[in-house]
Each structure stands twice: as structure tokens, then as C-alpha cells.
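Participant: here's my sequence, what's the structure:
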Amino acid sequence: MREFEYVRAREVGQAVAAVSADPAASYLAGGTTQLDLMKDGVLAPHRLIDITRLPLGGITRSGDLLRVGALTTMEELTADPTVAERLPFLRESLLLSASVQLRNMATIGGNLLQRTRCRYFRDPTVPACNKRRRGTGCAAVEGAARMHAILGASEHCIALHASDMAVPLVALDAVVRLLGADGERSVPLTGFYLVPGETPDVENVLAQGELITAVEIPLLPAGTRSTYLKIRDRVSYEFALTSAAVALRLDGDVIGEARVALGGVATIPWRVPEAEEILRGAPADLRTFTAAAEAAVRDPFTVEGTAFKVELAERTLVRALRTVAGGAT
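Facilitator: Sure thing, here's the model as predicted:
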């Protein structure tokens, strides 16, 4: 790890001004991703601005909207009674995402900004990584790629977005509140992340120094059923091969409303409006679920190591839909 200057911010404006004015500066919160990447030599900020003492935590409810401060820990959000009652699939995603120790350290804002688990990105001795250095190539396309993406991917980058929590959040139309040198703004989470395209090193719409201050989460209507299904190689702490966040409102045997997102298969948390359209107004049966799953994984970009994910993702979504619908046949 390279030497760096450590600064503890005493107010939000001071922190934003410091990082906005210095491209070599970064924020430090829980540090569960940042410090690992610094130790690996992938990130080397000259200055870390510690924001952990800033008043950016806490969970408040206003009607059917939950506002979560960016420095709220994952464990605090998991334990919130409103989340348990009205956002059960969000709670499930948090419980399945990390150990209790990590959930007590990792923040909500940090989780949304966590970097990919791509082994090539995290190994600076591998020269071909467009995410670290644009134009160098993508080693994963020709290498071992079991944990990589098939949606939103291309020959330029197949790095996977690893967050579990972000998957139900995009299904919920959550909004992130940002503060930068030019003031505040709100960005829907579905528009916050960027697919790699020809610029895999640009992962989101944040400007230099912009800080996530809060996440606003609409609550599911009463009576809506939801689940977060995570498929992984082992039951203990492990990242997803595929996952599905599903919320359905049923009118008898007919689906009145549907929200669907996929994880473990895409370069960003993957909302699937095509599947939602098929589900709305359709009978809650296996035929409908299969059609929705096929639409959800349309036009994948696969390499030798990721081709299995197409069928696995479809099966994951069908299973999640059947679970929410009460085992529909």
C-alpha cells in the first residue's frame, strides 16, 4: 500500500470541497472495499477523507418512503422494523450478502459503490483490464470467467457488479441523493450505474467529489409478496452466481403488479422491464414465469466460462416467481 494523507472531515461541505478539488483524493467510510483495493495496489489515492463522523446516518420514514442515510450500516438497515415488514426481499438480500461483522462495518453508500470482484481487475500484475486502464483489453474474455457477467457485457468488459442489496433497490425504483461542488441532485438508481460500453472505467454518473448522502426507498404496497433468491457455490459467505429480486401483487391467480431485477449476471444491477411487462395481467403460472425468464435473459454476451449462466439465471427467476406466487404450477 502506498503512503497517503489521512484527513477526518468535520462537516459535509468540507469533505465534498476537499475531494472535488483533488482528483487524487477519495472518501473513506466503512473501508471494506476501499482498503482491500489499496492493499492490492489497485487503488492508490494520495489522500483519504474520512467521513465516518459526518451526520449522514439514520433511517426515517415519511409515509410510504424510507430515507436511509448513506453512512447507515448494512446491519442497521437489516434490523429496521419497517424493512422487515414492508421490504422483506431487501432484508433478505442484506442477510445473504455478508457476515455480521462486515454488515456492522459496511455502509449503504459504500455497498452501492463497491467495486467488481473480477480477479483480473483486482490483480494489478494483469495488464489487460479496461476497467483499470481503458484500452488495454479484457483478460476475462479469454480467461477463467465463471463469476462474470452475461448481461450489459461486451468484448470490452465482462466484470460483474457484486452488490446483493442493489438488486432489490433497482426493482423498488430507489433514488440516490447526491451532493457535489455544484449542489444537490437526485438520481434514480436505475440510471445511476453505467454499462461498460467502450468506457468500462466509468462505472456510474458521479462527478469528481460527489458524495452519496442518502437513499430514498419506496415501500412495497401492503399485501405485496417478495423474495430475494441467491444461487451460489456454497451456503456460507459467497458472491452470487445468479440472483433474483421479485415482488408481486396478486389479484387472485392473476398478477396485478410485478417488479423484477437480476443479480450475479450483469455488469450493473439489472432491472428487467421486459419480464415485468409479460407478468402484469397474466396468470401466475409456470408458462407465464418461463416466458418472463426468457425475456429477462435475452441477448446475453457469453464466453466459455459464463455460458451456463443463461439457463441458471432463467431457472433462478422462475423459482423466485414460483416462490412468491405460492408454488404456482
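Participant: from here on, contacts and neighbour counts on C-alpha atoms
Facilitator: OK.
Participant: name the helix or strand for Arg185, please.
Facilitator: Under the criterion of DSSP states H and E, Arg185 resides in strand 183-188.
Participant: now swap in Thr290 and tell me
Facilitator: Using DSSP H and E, Thr290 falls in helix 286-296.
Participant: list the buried residues for that helix?
Facilitator: 286, 288-290, 292-296 (16 or more other C-alpha atoms under 10 Å).
Participant: next one: stretch 243-258
Facilitator: Neighbour-count burial for stretch 243-258 flags 243-250, 254-258 (criterion: 16+ other C-alpha under 10 Å).
Participant: from these, which single one is nearest Leu94?
Facilitator: Within the buried residues of stretch 243-258, the smallest distance to Leu94 is 12.0 Å, found for Ala245 (C-alpha to C-alpha).
Participant: excluding its backbone neighbours, what's nearest that closest one?
Facilitator: Nearest non-adjacent residue to Ala245, counting by C-alpha to C-alpha, 6 or more residues apart in numbering: Tyr228, 4.5 Å away.
Participant: one more, please, to line up against the first structure:
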Amino acid sequence: MQRTVYGQSPPPLHHPVPQHVSTVPQLRSPPPPVSQPQSQGYDGSPYQQQQQGRAPSTGANMFGQYGNFMNEPAAQLASQFGQTAFRQGQEILEQNVKGWFKFGELKPYFNVTNFYVVNKLFLVLFPWRHKPWSRKQAGQEGWYLPPRDDINSPDMYIPVMSVVTYIFLQTLIAGLRGKFQPELFGYIASTALAVVFFEILGLYLGCYFLSVSNQSLLDLVAYSGYKFVGVIVTISIAEIMNGGKGTGGWVGWMVFLYTFLANSLFLMRSLKYVLLPENMGDARGPMHTMQTDTRKTKNQRTQFLFFYSYVVQLFFMWILSRP
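Facilitator: Reported below is the predicted structural model:
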């Protein structure tokens, strides 16, 4: 029993209050059913359970790993190195190519007119009475006039068109004979280009060994292409006169002989300014050895010019004129 002190109220009675903690479980949606492959059945094996629980990889994840590759310092360094190497290679290529072909000087070779083309074709086929053969120069600088102003100037229009015409003519004749095949275009074009290539290579090497320093490679290319004019005339006339027998008949051989001699004389007279310049015989100085060397060099160049104009042209024109 509690004692009651006089003047004080007894303390209130405290009863323990029961506390009930209720835990509400969190509701979760069941996982979506995993679609099974139709080709294979599900047998409940651990391997299949592992495959079902694996998260599929998407293209976005792969792009996230490698998408920023170009922003890496190593990739930027490689890109700069590639650009520098490409620029240096381009400069080296331009320097080497410009030593052989001067593309800035190619345009005057196509500066022709209809009057020039007709007269030039007539000159190639009938060079017997043409005079003079020297090229015209512009002023005192020594620049030669373009083809439209000088018929003796070489051009690239007639050689290029002659090569194209030769390819189509040979293909047309093969089609008329029933021997056309798609591969024939490549074969004829390869033969024509190979003839031009080896001819220019031999002519350029001959000029190199003979110390001819005033030649232009574009001039040599132009002169090597004029033979196709005679070859086209030979093939056309022989095909018409021989009734599809080609150059095998006597008419074909007569036309071939004429066009060969005309082309040889044309080259012999035209290339004279390249291999036999007019000031070559001017030996300066009193020494007799210089005159002897000049005479010897002139004889060598004359022999080389004759060999190129007749022997080489006979061989290549015979190859191109074959059916």
C-alpha cells in the first residue's frame, strides 16, 4: 500500500499500452514470362535457366562502349597522322607526275579547229609534197604556236579520237563476222594502249641515251598516235574491197604499204625538230673534237629517227592491222 502524504496528490497510475507494429508487405508484379525459342524445347536444365536469366545485349549498349572512340586522344592522333601522310604522298605524286606530264600544258594540244583537223588528216595520209615542216614560234620567247595556228604542231585530239575509232571499228568488224564477245573491247583496247606505251617508252629512252633535252613527252605521245589514222584507213578499205577477208588480200597489203610509208615519212619530217635541231651543227670554238662529236651525235640521231620511223612503225602497224 502506498502511503498518502498529507498535502500531496498521489501520482497517476500508468498502465502499459500495448504497441502493435504492423508490417505491410510490398507488392511486386511478377516477372514477365520469358519467351522460349521455338526451335528448341524447354527441359528445365540449368544451362537453359542460365540463358533465360541473362540480360540481352542491345546495339545501344555496344554503341555506348564504342561510340566515343573518335573522341579519344589516340584516335585524333591517328587521324592527324593519316592526314599528314596523305598530304605528303600527294605532294610527292604531284612532283613526280609533273616531271613526266605537265597538265597545265595539256590544254593547248586540244586547241584545234575543224579546218586544222581536216588539213592534218590530209597531211598524215598525203605528206609527199608538204613544205615547210618546221614549227612556228611565237615571238622571241621560243614558244610554239598551238595546233589551230600551225598545221605542223602536234595535237592530242586526232590521236585520241583515232584510238577510240580503232577500238570500235575492230569490234564492229568482229560483230559482222559473228565473232563478237564482250571481252573483245578490253582485248582490243589493251592491245592499242600497250602498243602506244611501249612505243613511247622506247622513243623516250632513245632520246635519253642520245642526250636529247628539248623533247616533250606530250609531243611524243601525240606523234605515236597518228599511226592509227593509217591503220583505220587500211582496215576499212581492206574490209570493203576484200569482202570481209581483212588485210589478207592483195588490196589490203597495198593499202597497208601505202599508209605505212606515208606515216613513216610524216614522222621522219615532223620529229626532225626534236632529234635534229637546226642549231645542232653550230660547233662553237676552234677545237676539232667538238665538231667531230657533233657530227657523230647527229649521225646517231639520224639513224635512230630512221629506225623509229620505219622499222618500229612497220612492226606496230602490222600488229594493229591484223584482223
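Participant: just give the TM-score of the two.
Facilitator: Overlay of the two chains. TM-score (TM-score structural alignment, normalised by the length of the second structure): 0.26; 138 aligned residues with a C-alpha RMSD of 6.4 Å.
Participant: just to revisit the earlier point, distance check, the residue nearest to Ala245 of the first structure against Val16 of the first structure.
Facilitator: 35 Å (C-alpha to C-alpha, to the nearest Å).
Participant: same thing with Glu76 of the first structure?
Facilitator: Counting by C-alpha to C-alpha, the gap from Glu76 of the first structure to Val16 of the first structure is 25 Å.
Participant: who's more crowded, the two?
Facilitator: Val16 (23 against 16; other C-alpha atoms under 10 Å).
Participant: next one: the more buried one from Leu35 of the first structure, what distance?
Facilitator: From Val16 of the first structure to Leu35 of the first structure the distance is 20 Å (C-alpha to C-alpha).
Participant: closest one to Arg61 of the first structure out of the buried residues of stretch 243-258 of the first structure, please.
Facilitator: Nearest to Arg61 of the first structure among those, counting by C-alpha to C-alpha, is Ala247 at 20.6 Å.
Participant: thought that closest one was touching Ser226?
Facilitator: Yes. Contact criterion C-alpha atoms under 8 Å: Ala247 of the first structure and Ser226 qualify, at 4.1 Å.
Participant: list the contacts of the residue nearest to Ala245 of the first structure.
Facilitator: Neighbour list for Tyr228 of the first structure: 89-90, 92-93, 168, 243-246, 320 [criterion: C-alpha atoms under 8 Å, 6 or more residues apart in numbering].
Participant: what does Leu125 of the second structure give?
Facilitator: 229-230, 259, 262-263.
Participant: widest-spaced pair of those residues?
Facilitator: Pairwise distances across the contacts of Leu125 of the second structure (C-alpha to C-alpha) peak at 10.6 Å, for the pair Val229 and Ala262.
Participant: hey, what's in contact with both of the two?
Facilitator: Taking C-alpha under 8 Å, 6+ apart as the contact rule, Val229 of the second structure and Ala262 both touch 124-125.
Participant: in strands only, show me the buried residues of stretch 243-258 of the first structure.
Facilitator: 243-250, 254-258 (DSSP state E).
Participant: what is the nearest of those residues to Leu312 of the first structure?
Facilitator: The shortest approach to Leu312 of the first structure among these belongs to Ser243, at 9.4 Å (C-alpha to C-alpha).
Participant: how much space between the closest one and Gln101 of the first structure?
Facilitator: From Ser243 of the first structure across to Gln101 of the first structure, the span is 23 Å (C-alpha to C-alpha).
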